[in-house]
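J.: I'll drop the sequence and a predicted model, then ask my questions.
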Amino acid sequence: MNLISDALAWIADPQQWQGGDSLQLLIGQHLMYTAWAVLIAGAIAIPLGWMIGHTGKGREAAMAVSGAARAVPSFGLLILLVLLMGVLHKPEAALLTFVLLAIPSLLAGAYGGFEAIDRKTIDAARAMGMTEKEILFKVEIPLGLPLLLGGVRSAVLQVVATVTIAAYVNLGGLGLPIISGLNLRRFDMVLGGSLLVAALALLLDTLFMILSRWAVPHGLRLQRRPSANPARMLFRKPAPPMQRQER
């Protein structure tokens, strides 16, 4: 408990929120790397996933690439890219590492959302005379949006947790107090930085959870709504027993 209280005191210390390595600056750097990585990965993976889900071609190759990308260790990839691209391109190497980390979840969410759609819905759209472009933008994308946002949610959480390694190559972020604390044996700094990363991940997770629920089409929300509230049924008073009619 003393370590936790020391970590909270370190976070609340006004000195940590001032200067060149202030916590608000480190949080901003952390969010900047996360946002750019997910945006670039989304620009690559989401159209590709939609194409795979719409045409049904290339699914096995996409799964193989996603599995291989998940198996690559992020820290080793970061060091390798820094060595290959040079120390003058450390930000680009770090960003490329985070983009490669985010692509598998986004790709799976994009084509998984299309595959979850009932084929009868697509056949009905074609029977109504809709073109393939109209089916894509008016049927498949809206119905696949909840699963896509689930993939974005997963990608954001993975990148937020991994951006801490950017501090190993002096790029800032919330990994800086963790690494500095380990070198200085200041475990209150280590735990404080870890708590900030966890709090940031929980905040983003809650935001994307709300967005995923909001993205469900209104008609599907009505179908999922239960006909009766189970809690209300559980606590409902029993009906009085019927009295026998006397002859």
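T.: It's in.
J.: going forward, measure contacts between C-alpha atoms and count neighbours the same way
T.: Noted.
J.: buried stuff in the longest helix anywhere in the chain?
T.: Longest helix in the chain, counting residues (DSSP state H): helix 23-55. For helix 23-55, burial by neighbour count (16 or more other CA atoms under 10 Å) applies to 23-27, 29-31, 33-34, 37-38, 40-42, 45-46, 48-54.
J.: tell me which residue is most central in this protein.
T.: With distances taken as CA atoms, centre = their mean, the residue of the chain nearest its centroid is R153 (2.0 Å).
J.: and whichever strand or helix holds V197 with helix 23-55, angle?
T.: Secondary structure assignment for V197, by DSSP states H and E: helix 187-214. Put simply, helix 187-214 runs at 40 degrees to helix 23-55, going by axes from the mean of the first three to the mean of the last three CA atoms, to 10 degrees.
J.: show me what helix 187-214 is packed against.
T.: Judged by 3 or more CA pairs under 8 Å, 6 or more residues apart in numbering; DSSP states H and E, helix 187-214 is in contact with helix 2-12, helix 141-162, helix 175-184.
J.: which other residues reach the longest one?
T.: Contacts of helix 141-162 from elsewhere in the structure, counted by CA atoms under 8 Å, 6 or more residues apart in numbering, are 30-31, 34, 37-38, 74, 98, 101-103, 105-110, 112-114, 116-117, 197, 200-201, 204-205, 208-209, 211-213, 215-217.
J.: circling back: which strands and helices sit next to the longest helix of the chain?
T.: Using 3+ CA pairs under 8 Å, 6+ apart: helix 23-55 touches helix 90-115, helix 141-162.
J.: coming back round to it: distance to P91 added to the helices and strands packed on helix 187-214, as TSV?
T.: TSV is the format used below for the helices and strands packed on helix 187-214 (distance: least, CA to CA, whole Å):
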stretch	distance to P91
helix 2-12	27
helix 141-162	14
helix 175-184	15
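J.: okay, the ones you listed, which one's buried deepest?
T.: Most buried of these by mean neighbour count (mean count of other CA atoms under 10 Å) is helix 141-162; its value is a mean of 22.
J.: how many neighbouring residues does E132 have?
T.: 14 (other CA atoms under 10 Å).
J.: and here's the other structure:
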Amino acid sequence: MTTQTRRSAVGGRRLRLAIAAALTLVAVGSTTVQAHEVAADQPSNGDPLSLAVVVVAVVSVGILGGLAVILTGTSLRARHHTLFDRCLGGLLVILGVTLGLSAVAEYPTVAVAGLVGGGFLTRSLTTHAEHNHHAELALGTLVTHRTIEGVALVALYQSGSTIGLAGALVVAGHATLETAVVGGLYSERGRPIAALTIGVLQAGFVGGAVAGALLAIVLPLHLSVAVVAIGAGALLVVGNITFSGQHTPA
């Protein structure tokens, strides 16, 4: 085994450990918040503190995944990209369907409009981001995805703690993969530039989560269902794009 191969193997193990540790952080953080709310007999739907904890945990996941790639010089192989994309994309679609059905059950007309609008907007934003090339293509597309996922996570949390936890875990895994991709693409330009792109990626997610949370707070109930439906439509489109591997440059 050459020195380069050995270094790559060690880097790969470190990346897998970082992903596992980060997902554990999200799971423990989310379940701890839920346990506190159950003990206090308070519902988790839309609770700002609960959402903030999960957002911080998901952002931490992305940062850990990106830094692991930058510091170890590791990049995921093509077959691993395909496997992760198909698994995470399928889960995102399932979450989108579940979320959409829950919204339709409450306000069918509003929910259908939100589903169509969320899906169309997500597809339009993603298509616009794909006008760039190579590393810029990945960064533009993935920042768009992360922003949309921030809104979607709020929608998931609005629908209930169980779905919110499942959504947080899937979004966390997706965040780690996407940030690892961008970190690997920009690592050749130097660690400061790569770290900056990781920060931009996570800022997009936080911005989306804040926007979604503000909408959920100020809107009446039937329009809050629209936010949930928009998040569901976004998840369906992002899940389909992720499953097909369209967001990962060759």
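T.: Nice, thanks for sending it over. These numbers were taken from a predicted model, which means no experiment stands behind them.
J.: just give the TM-score of the two.
T.: TM-score of the superposed chains, computed with TM-score structural alignment, normalised by the length of structure 1, equals 0.27; 105 aligned residues with a CA RMSD of 5.5 Å.
J.: list buried residues within the contacts of helix 141-162 of structure 1.
T.: 30-31, 34, 37-38, 74, 98, 101-103, 105-110, 112-114, 197, 200-201, 204-205, 208-209, 212, 215-216.
J.: quick revisit: looking at the helices and strands packed on helix 23-55 of structure 1, which is nearest to A61 of structure 1?
T.: helix 90-115 (11.5 Å; CA to CA).
J.: who's in contact with the most centrally placed residue in structure 2?
T.: Structure 2 has V171 as the residue nearest its centroid, 3.5 Å off, counting by CA atoms, centre = their mean. By CA under 8 Å, 6+ apart, the residues touching V171 of structure 2 are V58, L92, E149, L153.
J.: what's the helix or strand for it?
T.: Assigned by DSSP H and E, V171 of structure 2 falls in helix 161-186.
J.: over to L49 of structure 2?
T.: Applying DSSP H and E as the criterion places L49 of structure 2 in helix 48-72.
J.: against which helices or strands is that helix packed?
T.: helix 3-39, helix 161-186, helix 191-218.
J.: now the following helix or strand past that helix, how far from the centre of its chain.
T.: As assigned by DSSP H and E, the chain's next helix or strand after helix 48-72 of structure 2 is helix 78-106. Remark: helix 78-106 of structure 2 is offset 11 Å from the chain centroid, using CA atoms, centre = their mean, to the nearest Å.
J.: chain neighbours aside, what residue packs nearest to S105 of structure 1?
T.: G151 (5.0 Å; CA to CA, 6 or more residues apart in numbering).
J.: quick check: buried residues in the helix holding V171 of structure 2?
T.: 161, 163-186.
J.: could you give the angle of that helix to helix 3-39?
T.: Using the same axes, to 10 degrees: helix 161-186 of structure 2 against helix 3-39 is 160 degrees.
J.: tilt between helix 161-186 of structure 2 and helix 48-72?
T.: Angle of helix 161-186 of structure 2 versus helix 48-72, following the same axes, to 10 degrees, is 30 degrees.
J.: chain center to helix 161-186 of structure 2, what's the gap?
T.: From the chain centre to the centre of helix 161-186 of structure 2 is a distance of 4 Å (CA atoms, centre = their mean).
J.: give me the neighbour count for the nearest residue to P104 of structure 1 once chain neighbours are set aside.
T.: Spatial nearest neighbour of P104 of structure 1, excluding adjacent residues (CA to CA, 6+ apart): S66 at 4.5 Å. Per other CA under 10 Å, the neighbour tally for S66 of structure 1 reads 20.
J.: surely S66 of structure 1 meets I103?
T.: Yes: here S66 of structure 1 reaches I103: they are 7.5 Å apart, a contact under CA atoms under 8 Å.
J.: residues contacting T97 of structure 1?
T.: S74, L77, L78, L81.
J.: in helices, which of these fall?
T.: S74, L77, L78, L81.
J.: out of these, give me the one that has the most neighbours.
T.: L78 (22 neighbours).
J.: correct me, but that one touches A93?
T.: Yes: in this structure, L78 of structure 1 is within contact of A93 by CA under 8 Å, at 6.4 Å.
J.: any idea how far L39 of structure 1 is from Q158 of structure 1?
T.: Here Q158 of structure 1 is placed at a distance of 14 Å from L39 of structure 1 (CA to CA, to the nearest Å).
J.: same question, V197 of structure 1
T.: In this view, V197 of structure 1 and L39 of structure 1 are 20 Å apart by CA to CA.
J.: go on, F208 of structure 1?
T.: Taking CA to CA, one finds F208 of structure 1 at 15 Å from L39 of structure 1.
J.: still on that earlier bit, can you redo the contacts of T97 of structure 1 as a markdown table with distance to A61 of structure 1?
T.: Output for those, formatted as a markdown table (distance: CA to CA, whole Å):
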| residue | distance to A61 of structure 1 |
| --- | --- |
| S74 | 22 |
| L77 | 22 |
| L78 | 25 |
| L81 | 24 |
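J.: nearest to L176 of structure 1, of the residues you listed?
T.: L78 (15.9 Å).
J.: contacting residues for the closest one?
T.: A93, A94, T97.
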